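Visitor: With the input below, show me the fold.
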Amino acid sequence: MIYVFHAALAAMAFLVTLNGFLKGAKKAQIDAILGAMVVGLLVVGFVAFGWMMGAVALILAFVYAGISRPLAAAAAARLLSSASGSPSGRYRGLPDPVLGRISRSLGRQRSPEQALDDLLHGGSSQRIDARSDLLDYCVAKPGILEVMQSFDLDRSDLEDLYFALMAVGAGQWAGGHWVAASALAYPDSLRFVAKKMGRGQAADRDETLRAVYALVMHFERGAPLAES
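Guide: Okay, here's the model as predicted:
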């Protein structure tokens, strides 16, 4: 019985995590239903197996969700790609722990006033530190340095690209990635951004918006980045 209970709890944790990566008009309702089902399972655990096993189940629910996150992200990418009929590709996977930590700092929810302050004045000291960490992370990667050399970019150019991405809508989560950060943190996506938005490129807003959309689809669904 206990094994069935934990199998059900793990399955529900996976579904909750999966729904977090999905989109749709009914996402909030589905999330509420799944959350209620998880709470119901935990109540059953406390009643059927005692408070100690119930407490263990509560902790394990978070563990199951964490363990299933990479699988849920990949499954969501495949589902979203199939549902939309978008070009197939390979989902990149979640960012590594260092980039993930930086992205969480950069992607914390903020008010419109704070977002404007980020663009005009650089934002809070924590966000400034997070951007500095992002740039340190990028320039420490040989593949990124190679792209930077190809496009004659320096560290300040990367920061300018980050601000440019934020200004046109890349400050959003997609497939577990903070798009404005991850766009600079991988050689292929940085090459794409440099070609579309780097120095000397025409500031065509429609083209820039299409580039941001392509980045979102890439990190969310694995859609290939067309550089032409």
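Visitor: okay, CA-based contacts and neighbour counts for the rest of this
Guide: Will do.
Visitor: Could you identify the helix or strand that succeeds the lengthiest helix in the chain?
Guide: In the chain, ranked by residue count with DSSP state H as the criterion, the top helix is helix 27-84. Following helix 27-84 in sequence order, the next helix or strand is helix 97-106 (DSSP states H and E).
Visitor: Please identify the buried residues of the helix or strand that that following helix is followed by?
Guide: Sequence-wise, the next helix or strand downstream of helix 97-106 (DSSP H and E) is helix 112-121. Buried positions in helix 112-121, judged by neighbour count with 16 or more other C-alpha atoms under 10 Å: Ala115, Asp118.
Visitor: Contacts for helix 112-121, please.
Guide: Gly123, Ser124, Phe163, Met166, Ala167 (C-alpha atoms under 8 Å, 6 or more residues apart in numbering).
Visitor: How far away from the center of its chain is that helix?
Guide: For helix 112-121, the separation from the chain centroid amounts to 21 Å (computed by C-alpha atoms, centre = their mean, to the nearest Å).
Visitor: With stretch 7-26 instead?
Guide: 16 Å.
Visitor: residues of that stretch that come out buried?
Guide: If you call a residue buried by 16+ other C-alpha under 10 Å, then stretch 7-26 has these buried ones: 9-22.
Visitor: I'd like the structure of this one too, to check against the first:
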Amino acid sequence: MIGLYSMLIAATLAARTNDYLRGTKSVQNGFFIRLLIVGCFIAPLTMGQWKPALLMVGVWLAVVRPLAGILGPRVAIWLLRMGSQGPFESWVGRPPSQLRRIYRAIEGLGGVPGQDIQTAMGNAEKKSALKSAAIDYALRRPEIHAVMQRFGADRQTLQSLFGELIACGIGGMRTGHYLPEAIAQYPRPLTFLLSWNADRSKMRQLDVAMAIIGYFDRGETLPTLEKEVAGVG
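Guide: I've put the predicted structure just below:
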């Protein structure tokens, strides 16, 4: 059973780490890793050991899965940093539980091949409402409100900037955060974006998008813009 528990722990950590990675290979890996986890639960049952099987499920739910949820994104960040020059700052961390629910709901409304027009339009409306809810969550926080005030920005400013970033390729889940809406949740990337918007001669739009992706993917340090130092600090 020790070997089975070790395999279950390793597979669960691998699954949670894989959830924060991207690409077709990540999806394929996730499928096989989850099959392995299910196999760990089934193995004791094939030997008639249903009590150890139930105990294993309980330990997995109470201990292994929560710990993997904490460690998984950090392992993913470490893997994503490999081959990158940096410099790095502390990773922003996992979003709060309320935001995670919103992000998962948005991700679940992604385009599905073969959808009829009515369903696609309904999902688009739901997605828009969820994105607005994410911005609402940010604007209720005093530190975010303070950054917005310093730059004279409002919700319309954010939505306009987010539209520009989406056109540059930002969009979707990145290490547990849904971009570009996640930018509004943290003073550092929000300050960076609004600083650039105040003086666009400092960086190209595409470079801004890539810097934000690096910040959320790998914890890369965002460039400091002149306006940011003078107006926000």
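Visitor: and the longest helix of the first structure, what does it pack onto?
Guide: Helix 27-84 of the first structure sits against helix 2-21, helix 205-221, with contacts defined as 3 or more C-alpha pairs under 8 Å, 6 or more residues apart in numbering; DSSP states H and E.
Visitor: Summarise which helices and strands the last one is packed against.
Guide: In other words, helix 205-221 of the first structure. Using 3+ C-alpha pairs under 8 Å, 6+ apart: helix 205-221 of the first structure touches helix 27-84, strand 173-174, helix 179-185, helix 187-197.
Visitor: what's the answer for the longest one, then?
Guide: When contacts are defined as 3+ C-alpha pairs under 8 Å, 6+ apart, helix 2-21 of the first structure sits against helix 27-84.
Visitor: tell me the SS of the alignment partner in the second structure of Ala226 of the first structure?
Guide: In the second structure, Ala226 of the first structure lines up with Pro223, judged by TM-score structural alignment. Pro223 of the second structure falls in the coil class when you classify it by DSSP: H, G, I helix; E, B strand; the rest coil.
Visitor: quick revisit: and of the helices and strands packed on helix 27-84 of the first structure, who's closest to Ser82 of the first structure?
Guide: Ranking those by proximity to Ser82 of the first structure (C-alpha to C-alpha) places helix 205-221 first, at 9.2 Å.
Visitor: list the buried ones in that closest one?
Guide: Those would be Thr208, Ala211, Val212, Ala214, Leu215, Val216, Met217, His218, Phe219, Glu220, Arg221, for helix 205-221 of the first structure by 16+ other C-alpha under 10 Å.
Visitor: Can you pick out the most distant pair from the contacts of helix 112-121 of the first structure?
Guide: Of all pairs in the contacts of helix 112-121 of the first structure, the most separated under C-alpha to C-alpha is Ser124 and Ala167 at 17.1 Å.
Visitor: Who has more neighbours out of the two?
Guide: In this view Ser124 of the first structure and Ala167 are compared by other C-alpha atoms under 10 Å, and Ala167 has more residues nearby, 15 against 12.
Visitor: Now for Ala153 of the second structure: which residues touch it?
Guide: Leu194.
Visitor: Can you list the buried residues in stretch 191-199 of the second structure?
Guide: Neighbour-count burial for stretch 191-199 of the second structure, counted by 16+ other C-alpha under 10 Å, picks out Thr191, Phe192, Leu193, Leu194, Ser195, Trp196, Asn197.
Visitor: Make a markdown table from the residues you listed and add distance to Gly30 of the second structure to it.
Guide: Output for these, formatted as a markdown table (distance: C-alpha to C-alpha, whole Å):
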| residue | distance to Gly30 of the second structure |
| --- | --- |
| Thr191 | 35 |
| Phe192 | 34 |
| Leu193 | 33 |
| Leu194 | 37 |
| Ser195 | 39 |
| Trp196 | 38 |
| Asn197 | 39 |
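Visitor: Cool, thanks, signing off.
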